[in-house]
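Chemist: Below is the structure, and that's it, no one-letter string:
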């Protein structure tokens, strides 16, 4: 699959509208599988900060709720949206609840999980808040495991590297 094709995979927003990465993000994208009841949920604050700080330069943060890790995203679309906006002030786009691993893995994650992390490991998403950085052309350029904070130096440096100066 080419990078352009990755940007054309059919997606659905949290409010049920069909879309694609190409429609959601003009430039680079940081795609993160998220959950509302996880020990890592406070990463929403840093994700929103990144979205605000780099949005004008062409970065779109995209949250993908997932309930595959100990049922930590049990809510309905409305509950997820309310939680994210009222608790963390999330303004970046959220997709519908999605399977990121296993036989029902969404085609987007079938492609994203081919990317390797800093240790050269590809494969299944380990847990909530795994992050995939896409270049403006749609290439997966970096993969960050869940415990890497969205505003960690290695994430910020990677974002800076794919954005126009």
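Modeler: Cool, the structure landed. A quick note: this is a predicted structure, and the numbers were derived from the prediction, not measured.
Chemist: C-alpha from now on. contacts and neighbour counts both.
Modeler: Will do.
Chemist: how many other residues sit next to residue 78?
Modeler: Close neighbours of residue 78, defined as other CA atoms under 10 Å, add up to 11.
Chemist: next one: residue 157
Modeler: Using other CA under 10 Å, residue 157 is surrounded by 11 other residues.
Chemist: do you know how far it is from residue 10?
Modeler: When distance is defined by CA to CA, to the nearest Å, residue 157 is 30 Å away from residue 10.
Chemist: One more: residue 108?
Modeler: Residue 108 sits 8 Å away from residue 10, going by CA to CA.
Chemist: neighbour count winner among the two?
Modeler: Set residue 108 next to residue 10 and count neighbours by other CA under 10 Å: residue 108 wins out with 19 against 13.
Chemist: what's the nearest residue to that one if we skip its chain neighbours?
Modeler: Leaving aside its chain neighbours, residue 108 sits nearest to residue 9 (6.5 Å; criterion: CA to CA, 6 or more residues apart in numbering).
Chemist: In contact with that neighbour, which residues?
Modeler: By CA atoms under 8 Å, 6 or more residues apart in numbering, the contact list for residue 9 reads 20-21, 107-108.
Chemist: Got another one to weigh against that:
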């Protein structure tokens, strides 16, 4: 299945598909507001600002499965991200990323790969909807391995 065919829920409880971002290079991240990795939101926003004009989006999927570190409502999460980190990239509705109730997006991103280990795992998706990279939580969003992969898939 192509990632862009996947249905997602927005914070206002409406549904859409990832087709909204078809043809764009994506960095999809499971996020949490009370995690030690939460400051990565600032770097994710900086990446979004730097590469948006070339067809790049960061997509956040808040998740409360790891240590209960995302207890807020969808509205509270969005306000927190905007107020504290200036986040302007899309934030989806809070959802599970592992287990029987995992979001369709994260089921597609993981494919037959291992479960998500913690908050802030990152997936690079090509403009054609193929997962081309997966990075663990400790990998900073501006790590050269991620930047080089983005550069490979973004137009000049």
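Modeler: Perfect, thanks for sending it. All of these numbers come straight from a predicted model, not from anything done at the bench.
Chemist: In the second structure, what sits opposite the residue nearest to residue 108 of the first structure in the alignment?
Modeler: For residue 9 of the first structure, the aligned residue in the second structure is residue 6 (criterion: TM-score structural alignment).
Chemist: Aligned to residue 143 of the first structure, what sits in the second structure?
Modeler: Aligned by TM-score structural alignment, residue 143 of the first structure pairs with residue 134 of the second structure.
Chemist: quick one: secondary structure of its match?
Modeler: Using DSSP: H, G, I helix; E, B strand; the rest coil, the structure places residue 134 of the second structure in strand.
Chemist: got the contact list for it?
Modeler: By CA under 8 Å, 6+ apart, the contact set of residue 134 of the second structure is 121-124.
Chemist: For the residues you listed, pick the one with the most neighbours.
Modeler: Top of the contacts of residue 134 of the second structure by neighbour number is residue 122, holding 27 neighbours under the definition other CA under 10 Å.
Chemist: Need the counterpart of that residue in the first structure.
Modeler: Superposed on the first structure with TM-score structural alignment, residue 122 of the second structure falls opposite residue 131.
Chemist: Relative to residue 147 of the first structure, how far out is the closest residue to that match other than its chain neighbours?
Modeler: Nearest residue to residue 131 of the first structure, sequence neighbours excluded (CA to CA, 6+ apart): residue 32, at 4.6 Å. For residue 32 of the first structure, the distance to residue 147 of the first structure equals 12 Å [CA to CA].
Chemist: Overlap in contacts, the two.
Modeler: Contact criterion CA under 8 Å, 6+ apart; residues shared by residue 32 of the first structure and residue 147: 129-130.
Chemist: more crowded one of the two?
Modeler: More crowded of residue 32 of the first structure and residue 147, by other CA under 10 Å: residue 32, with 26 against 14.
Chemist: how about that one, what's its partner in the second structure?
Modeler: In the second structure, the residue matched to residue 32 of the first structure (TM-score structural alignment) is residue 29.
Chemist: ditto for residue 104 of the first structure
Modeler: Under the alignment (TM-score structural alignment), residue 104 of the first structure maps onto residue 101 of the second structure.
Chemist: again with residue 44 of the first structure
Modeler: Match for residue 44 of the first structure (TM-score structural alignment): residue 41.
Chemist: Quick check: closest non-adjacent residue to its match.
Modeler: Closest residue to residue 41 of the second structure apart from its sequence neighbours, by CA to CA, 6+ apart: residue 85 at 6.2 Å.
Chemist: Show the contacting residues for residue 122 of the second structure.
Modeler: The contact partners of residue 122 of the second structure, taken as CA under 8 Å, 6+ apart, are 27-30, 134-137, 141.
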